[in-house]
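> quick one, what's the 3D model for this:
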Amino acid sequence: MTTTSPRLWRQTPYLLWLTSDTGKGLAMTLFSFAVPLLALVITNDPAKAGIIAAVGTIVRLLATLTGGVLADRHRRILMMTLGAAAGVLVAGAFTAMALAGGIDFVSLLLFEVLLAGVAGLFSPAGEAALKDIVPGEMMGRAQAANQGRDAALQLAGGPIGGMLLAAGGWLIGAAMVISSLVSAVAAWALGRRVGWERAGAADAAASALPALPKNGLRELREGVRWLFRRPDLSTGTVVATVINLGLNAGITTMIYSVLQAGHSEATIGWMMAASGAAMLVGALLAPTLVPRIGAGMLMILGLFACTAAIAGGVFVETPWGVALLISAAVFLIPALNAAFSGYLMVATPTALVGRVNSVGGVLSMGAMPLSPLIAGFGLAWAGRGPTLIFSLALCAIALIMGVASRPLRSIPAEAGWVEHAEQYEEPVSAASAR
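Down below sits the predicted model:
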């Protein structure tokens, strides 16, 4: 840990933001855990559970793009507060319906759509608000802390959700209400602390520019164009999408293969717990690594670890061997994510950060549903080896792209992000600011 790292935890606005974002994240983690299980219990039909998940993903993707535009138009902390309040209302309705015994396939689908829509519309504002309350020289450590929080939620969400669900589906809803309420109160306190206008920097940046009629598609295109004109950021975004697809397809293939080999679901659970613990340890180390190692080098190391792990999976089939490979693959993911997302936040103009973040998020989320499809169809049609080789090829492509890109490879450690980003800066047009 660097000597300056404690400064982050003295930043009350960041602590309020983190509390709000953690409450929102816990609510979504619990619901994501509960919905497929409730759907299976109620309908006894895995296809219907898949329909709910697919519809929710589509709604989340579309809403996130819209949310990115809204985050650059409006006061971001106010949107955080409204989004958390909407989460309280939806979770409250779910709790009441569960207590009344009215949960069925249609109601689960409706709640999935509502919560996915709320998350997509309001989450980009929360992510963009971080740029307005955390200084650029501390952004890497803030993102690393966020990664640690996310890893802890991922590791604890399943056991907590399982205990609540075993006692009654309504308890999931009650926990979501409490989590969303904490999120709303913390966001409101943040607005009171820094001023509701603080995260309206996009409006301030636009005030000196000619007013243009608002057009969501044009505004979104401006964000996409700006992102892909930046060789450092565009390459990193594409690399992240490709490695997400290859790594998750490879991991899913290895897990499915262990299950097909006759090992129990409990064994799979322990394997995933081991990899989750490895990611949590990596997340705890991320605040130490991000200020000391160049972001570009961290990305290269992470890409190499992912590629090597999937390569090892071609030859290793035992449950604990697979668990070790998955753990090695995910260990550097938190530091990699923190470094690139922190640099992205520093490099992106405030007037565009909502849209740029939402585009990156959609590309990442869009790759995730394809991974189980690659694993499932690959195992059924070609077998374990060829499916893993295909996943390995995707990882290798991402690694080669990262190594070959000097703008990406040369991104420095946290202290040099502002200066490094300035060499690629372009003026923000009136359309992009509005």
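> from here on, just use CA atoms for contacts and neighbour counts.
OK.
> so which helix or strand takes in residue 240?
Per DSSP states H and E, residue 240 falls inside helix 231-260.
> distance from that helix to the middle of the chain?
14 Å (C-alpha atoms, centre = their mean, to the nearest Å).
> distance of the residue nearest the centre of the chain relative to residue 347?
In the chain, the centroid-proximal residue (C-alpha atoms, centre = their mean) is residue 361; its distance is 6.7 Å. For residue 361, the distance to residue 347 (C-alpha to C-alpha, to the nearest Å) stands at 17 Å.
> excluding chain neighbours, what is closest to the most far-flung residue of the chain relative to its centre?
No residue in the chain has its C-alpha farther from the mean C-alpha position than residue 210, which lies at 34.7 Å (C-alpha atoms, centre = their mean). Leaving aside its sequence neighbours, residue 210 sits nearest to residue 430 (C-alpha to C-alpha, 6 or more residues apart in numbering; 6.4 Å).
> where do the strands of the stretch 251-400 of the chain begin and end?
Read by DSSP state E, counting those that start in this stretch, the stretch 251-400 of the chain holds no strands at all.
> all helices of it, in order?
Remark: helices assigned in the stretch 251-400 of the chain by DSSP state H, counting those that start in this stretch are 265-289, 295-313, 319-330, 333-347, 353-367, 370-381, 384-404.
> which of those sits most buried?
Mean neighbour count (mean count of other C-alpha atoms under 10 Å) peaks for helix 333-347 among the helices of the stretch 251-400 of the chain, with a mean of 26.
> list the contacts of that one.
With C-alpha atoms under 8 Å, 6 or more residues apart in numbering as the test, helix 333-347 has contacts from 131, 136, 139-144, 146-148, 233, 236, 279, 282-283, 285-287, 289-290, 295-296, 298-299, 302, 353, 414, 417-418, 421-422.
> please generate a structure for the following sequence too, so the two can be compared:
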Amino acid sequence: MSAAETALAQGPTAPRPAHRDANVLRWLAAYTVSLIGDSVYFVALAWSAQKVAGPAEVGLVMAAGALPRALLMLGGGVAADRFGVRRIVLGSDAVRCVLILAVAAGVAVTAPAVWVLVALALAFGAVDALFVPAVGALPPRITGPDQLARVTGMRTLSMRVSQIAGPPLGGLAMGVGGASAAFAVAGLLFAVSLPLLLTVRLRPLGVPDVADVADVADVADVAGAADVRRGSAPAPGSAWQDLLGGLRYVRRHRLIGPLVAVTAVSELGLTGTLNVGMVLLNGERGWGPSGYGWIVSGFGAGATVGAVLLTVAGRLPRAGLALAATLLVGCAGASTIALVPTLPLAVTLAATVGLAMGVCGTLANALVQTASDPAYLGRVTSVVMLNTVGLAPLSYPVVGAAIGVWGAAPVFVGCGVIGSLGVGVALVSGAVRGAELPRRRPPGQPRSEARAQA
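I've put the predicted structure just below:
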């Protein structure tokens, strides 16, 4: 008996929320462990460079990994779609594990030269360019469309946990056993994530949800719908053709194209101020390192609350308008931080910005993944991630130079205005304004009734 026939024979089953789905929780655990490993690796790399090189060389080592990550990110999306996200995720995670453990063994014998650390950063960045798009394309393959907002919220929580746990763990390992121990801890964390990823089950492309099967009158219709879905993408050509095809798909898609534009504009406007600008603002106001820590903690706490809210709620009505509204709040708050006179007010504003941008980012990712054709998920994810890890950091030197000339306040306001242009892009697009996250129908409810309620 086929899977579709079995589903019809057994009848519709009650949907399971993502936060109670063991398969999703295994993926979340693997993803969290891997992100903590990333944080420990960066601590080990930075301190290893600091011990053997001057400030300029330390900057070179830390920036080296960003270059291949930016250059190869789109190619990583092509690889995920051509060879399968599972194969790319497992393979790249295994390579990262072997690479870091080999460096840990080498560092235990002798102090690393600067060129060794640069080579490590370049290699790690290249492998990361494969891993990031593939792991980002996994959520639609492990849960239903109605659960993507919840899973994206869980993913944001995972990122916050790694940012809190990773650096102290890396620092502890450095204090106890030096760079070798820190690299070894990172490699072991990657090793732990591998068996967890192996146990994650992926939904076949084009297979309808069990609740949808209840509305199909004939088993042949189920198979036919799946065949149509699988046939929605063109036959694969060369890798270059696949890359161009993915870019055309993003550009022509009435929802994904505008959402990518919204993300790119807002990241370009806000990322520099929230990173480089915040350090310079604290120096200008005399709040010092502790003040910077409080502001960053406020932002992280707000973003965590936003992720928790969406994880619990599962969806927000009028998702496109909610995205635009929270982005506007985030841009306004980021502009105002440099205008407030006291540290407590700056921390409060940072928490507000974190909350707004946490909700906005989660909604944007969930809408993009819900709307993407499965055959293009890797390439779409790579374009979205390129905006965040490849293009947005290009604003860092510009923001730093501008603050050096004009001071923090006008630059923060100007960057907030640039980021708010993303709100205009969202509101101009009818597809974004009317975008909704899917709502799962209760078992047995007719499709027409579910649509009317949505």
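> ok, back up a step: now the helix holding residue 240 of structure 1 against helix 319-330, angle please.
With axes from the mean of the first three to the mean of the last three C-alpha atoms, to 10 degrees applied, the angle from helix 231-260 of structure 1 to helix 319-330 works out at 170 degrees.
> go through helix 231-260 of structure 1 and flag the buried ones.
Neighbour-count burial for helix 231-260 of structure 1 flags 232-258 (criterion: 16 or more other C-alpha atoms under 10 Å).
> report the angle between that helix and helix 265-289.
If you take the same axes, to 10 degrees, helix 231-260 of structure 1 sits at 160 degrees to helix 265-289.
> which strands or helices does helix 231-260 of structure 1 pack on?
Applying 3 or more C-alpha pairs under 8 Å, 6 or more residues apart in numbering; DSSP states H and E, we find helix 231-260 of structure 1 packed against helix 216-229, helix 265-289, helix 295-313, helix 319-330, helix 353-367, helix 370-381, helix 384-404, helix 406-409.
> swap in 7 Å and give it another go.
Helix 231-260 of structure 1 is packed against helix 216-229, helix 295-313, helix 319-330, helix 353-367, helix 370-381, helix 384-404, helix 406-409, with contacts defined by 3 or more C-alpha pairs under 7 Å, 6 or more residues apart in numbering; DSSP states H and E.
> what sits against residue 109 of structure 1?
Taking C-alpha atoms under 7 Å, 6 or more residues apart in numbering, we find residue 109 of structure 1 in contact with residue 52.
> likewise for residue 61 of structure 2?
Residue 61 of structure 2 makes contacts with 49, 117-118, 121, as judged by C-alpha under 7 Å, 6+ apart.
> residue in structure 1 matching residue 57 of structure 2?
Using TM-score structural alignment, the partner of residue 57 of structure 2 in structure 1 is residue 48.
> just give the closest residue to its match, not the sequence neighbours.
Excluding the flanking residues, the one nearest residue 48 of structure 1 by C-alpha to C-alpha, 6+ apart is residue 39, at 7.1 Å.
> could you point out the helix or strand that follows the top helix by length along structure 1?
If you go by DSSP state H, structure 1 has its longest helix at helix 12-43. Moving toward the C-terminus from helix 12-43 of structure 1, the next helix or strand (DSSP H and E) is helix 46-73.
> next, the buried residues of that next one.
48-49, 52-53, 55-61, 63-73.
> related to what we said a few turns ago, mind checking the helices and strands packed on helix 231-260 of structure 1 for the one nearest to residue 190 of structure 1?
Closest to residue 190 of structure 1 of those is helix 353-367 (C-alpha to C-alpha; 18.6 Å).
> okay, the angle between the closest one and helix 216-229?
Here helix 353-367 of structure 1 runs at an angle of 80 degrees relative to helix 216-229 (the same axes, to 10 degrees).
> so which bit of structure 2 is helix 353-367 of structure 1 matched to?
Using TM-score structural alignment, helix 353-367 of structure 1 lines up with residues 377-391 of structure 2.
> one more: stretch 394-412 of structure 1?
Stretch 394-412 of structure 1 maps onto residues 418-436 of structure 2, going by TM-score structural alignment.
> how close does the residue lying closest to residue 411 of structure 1 once chain neighbours are set aside get to residue 417 of structure 1?
Once flanking residues are discounted, residue 411 of structure 1 sits nearest to residue 296: 4.7 Å by C-alpha to C-alpha, 6+ apart. Applying C-alpha to C-alpha, the value for residue 296 of structure 1 to residue 417 of structure 1 is 11 Å.
> which position in structure 1 pairs with residue 361 of structure 2?
In structure 1, residue 361 of structure 2 lands on residue 337 (TM-score structural alignment).
> before we move on, back to that, show me the one of the helices and strands packed on helix 231-260 of structure 1 that comes nearest residue 15 of structure 1.
Of all these, helix 353-367 comes closest under C-alpha to C-alpha, at 20.7 Å.
> how close does the aligned partner of residue 85 of structure 2 in structure 1 sit to residue 68 of structure 1?
With TM-score structural alignment as the criterion, residue 85 of structure 2 lines up with residue 76 in structure 1. From residue 76 of structure 1 over to residue 68 of structure 1 the distance is 11 Å, taken as C-alpha to C-alpha.
> touching, residue 24 of structure 1 and residue 178? I think so.
No - between residue 24 of structure 1 and residue 178 there is no contact under C-alpha atoms under 7 Å: 9.9 Å.
> the more surrounded of the two?
It is residue 24, of residue 24 of structure 1 and residue 178, that has more neighbours when counted by other C-alpha atoms under 10 Å, with 27 against 18.
> which residues touch that one?
When contacts are counted by C-alpha under 7 Å, 6+ apart, residue 24 of structure 1 touches 84, 179-180, 183.
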